[in-house]
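Colleague: all I have is the shape, not the residue letters:
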């Protein structure tokens, strides 16, 4: 299991340096940056098992698209409006997010009750292997505070590019 308290302390103390690193990463060309992140993502997730952590599920909410809401409502035998009333609210920018943390679908063993039907944002998290990393570098920086794998990717990049 990952020591989440130690992770929180370490990721918080490294955040200013990681913020400086983002400025350096922005200088890389789009495909070059995407490739670096995709390679780093593959390496980290060969070593890190999300089930030893689940910090994302414990502390943050994915954005629920309408298709996610409809799919999950079917899983629970609910109408989409009932699913929204039971689990979601609109955030400050109007996106549907969970009412509470940890995620109500997180099991005690860090598995997901709705894994096969989970929201798109959960399927793609932590977004470090997607195209157009330039467009989400600030989100990825914030994810260094949530996901140990993203934090480690930034640590490795810091060794390569300096902070």
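Modeller: Cool, got the structure. Bear in mind that the values here come from a model prediction, so they are computed numbers and not experimental data. Residues are numbered from 1 along each chain as shown.
Colleague: contacts, neighbours, all on C-alpha from now
Modeller: Will do.
Colleague: give the helix, strand or coil label for residue 129.
Modeller: Reducing the assignment to helix, strand or coil with DSSP: H, G, I helix; E, B strand; the rest coil, the entry for residue 129 is coil.
Colleague: assign the nearest residue to it once chain neighbours are set aside to helix, strand or coil.
Modeller: Spatial nearest neighbour of residue 129, chain neighbours left out: residue 38 (4.3 Å); criterion: Cα to Cα, 6 or more residues apart in numbering. Secondary structure of residue 38, reduced to three states by three-state DSSP: helix.
Colleague: want to compare, so here's the second one:
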């Protein structure tokens, strides 16, 4: 499926309905302590991202906030030619975990065309999202499960891994 603003509601509903099943799948993976999880996820990541164009979707930028590290804040502020404190004052706040996150959604830096106005300077969390090609993916399984509700690509990867019998 091609994910666009017109089809994202359908994705949101499907991902919500499949979440309990996906949680059980992730529990099985965690309990089995599969050693080759990266070898299962990474090829699926590559395959799915050959078909899904993030610029058609942008659901992550429209619904969630990345964590902004001090390094991210300094880099972005320098690019915007403002003081880091001004960037924080204008766009960020500390969440309950003590992390800097955006004040609102969609992302302040997201354009109507789904392009990021600070793409070359974006936070590390954005650069690495959705983390399905990360080494030692077993260490972020709870995050990956949550990302099945945000990112159609993660949802597709998980659906393919379930169909392939991973965790059985």
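Modeller: Happy to help now that I have it. Here the structure is a predicted model, which means the values were calculated and not measured.
Colleague: please state their TM-score.
Modeller: Superposed pair, TM-score by TM-score structural alignment, normalised by the length of the first structure: 0.96. Supporting alignment: 162 aligned residues with a Cα RMSD of 1.3 Å.
Colleague: contact partners for the corresponding residue of the second structure for the residue nearest to residue 129 of the first structure?
Modeller: Residue 38 of the first structure maps onto residue 42 of the second structure when the alignment is built from TM-score structural alignment. Residue 42 of the second structure is in contact with 132, 133, 134, counting by Cα atoms under 8 Å, 6 or more residues apart in numbering.
Colleague: and the aligned partner of the second one in the first structure, how far from residue 82 of the first structure?
Modeller: Pointing back at residue 133 of the second structure there. Taking TM-score structural alignment as the criterion, the aligned counterpart of residue 133 of the second structure in the first structure is residue 129. Look at residue 129 of the first structure and residue 82 of the first structure: by Cα to Cα, to the nearest Å, they are 34 Å apart.
Colleague: so which of the two has more stuff around it?
Modeller: Neighbours of residue 129 of the first structure and residue 82, each counted by other Cα atoms under 10 Å, are more numerous for residue 129; the result is 18 against 14.
Colleague: go ahead and flag the most central residue of the second structure.
Modeller: residue 130 (3.6 Å; Cα atoms, centre = their mean).
Colleague: just confirm it is within a strand.
Modeller: No: remark: residue 130 of the second structure does not belong to a strand; assigned using three-state DSSP, it is coil.
Colleague: picking up where we left off before, just give me the closest of the contacts of residue 42 of the second structure to residue 70 of the second structure.
Modeller: Ranked by distance to residue 70 of the second structure (Cα to Cα), these are led by residue 134 at 22.1 Å.
Colleague: the closest one: neighbour count?
Modeller: Using other Cα under 10 Å, residue 134 of the second structure has 16 other residues around it.
Colleague: ok so, going back, what separates the match of residue 38 of the first structure from residue 144 of the second structure, distance-wise?
Modeller: Taking Cα to Cα as the criterion, residue 42 of the second structure is separated from residue 144 of the second structure by 13 Å.
Colleague: what's the answer for residue 94 of the second structure, then?
Modeller: If you measure residue 94 of the second structure against residue 144 of the second structure using Cα to Cα, the figure is 23 Å.
Colleague: now do residue 131 of the second structure
Modeller: Counting by Cα to Cα - residue 131 of the second structure and residue 144 of the second structure are separated by 7 Å.
Colleague: could you do residue 85 of the second structure as well?
Modeller: When Cα to Cα is applied, the distance between residue 85 of the second structure and residue 144 of the second structure equals 32 Å.
Colleague: which one of these two has more residues nearby?
Modeller: residue 144 (21 against 12).
Colleague: how about the more buried one, what's its partner in the first structure?
Modeller: Matched across to the first structure, residue 144 of the second structure falls on residue 140, judged by TM-score structural alignment.
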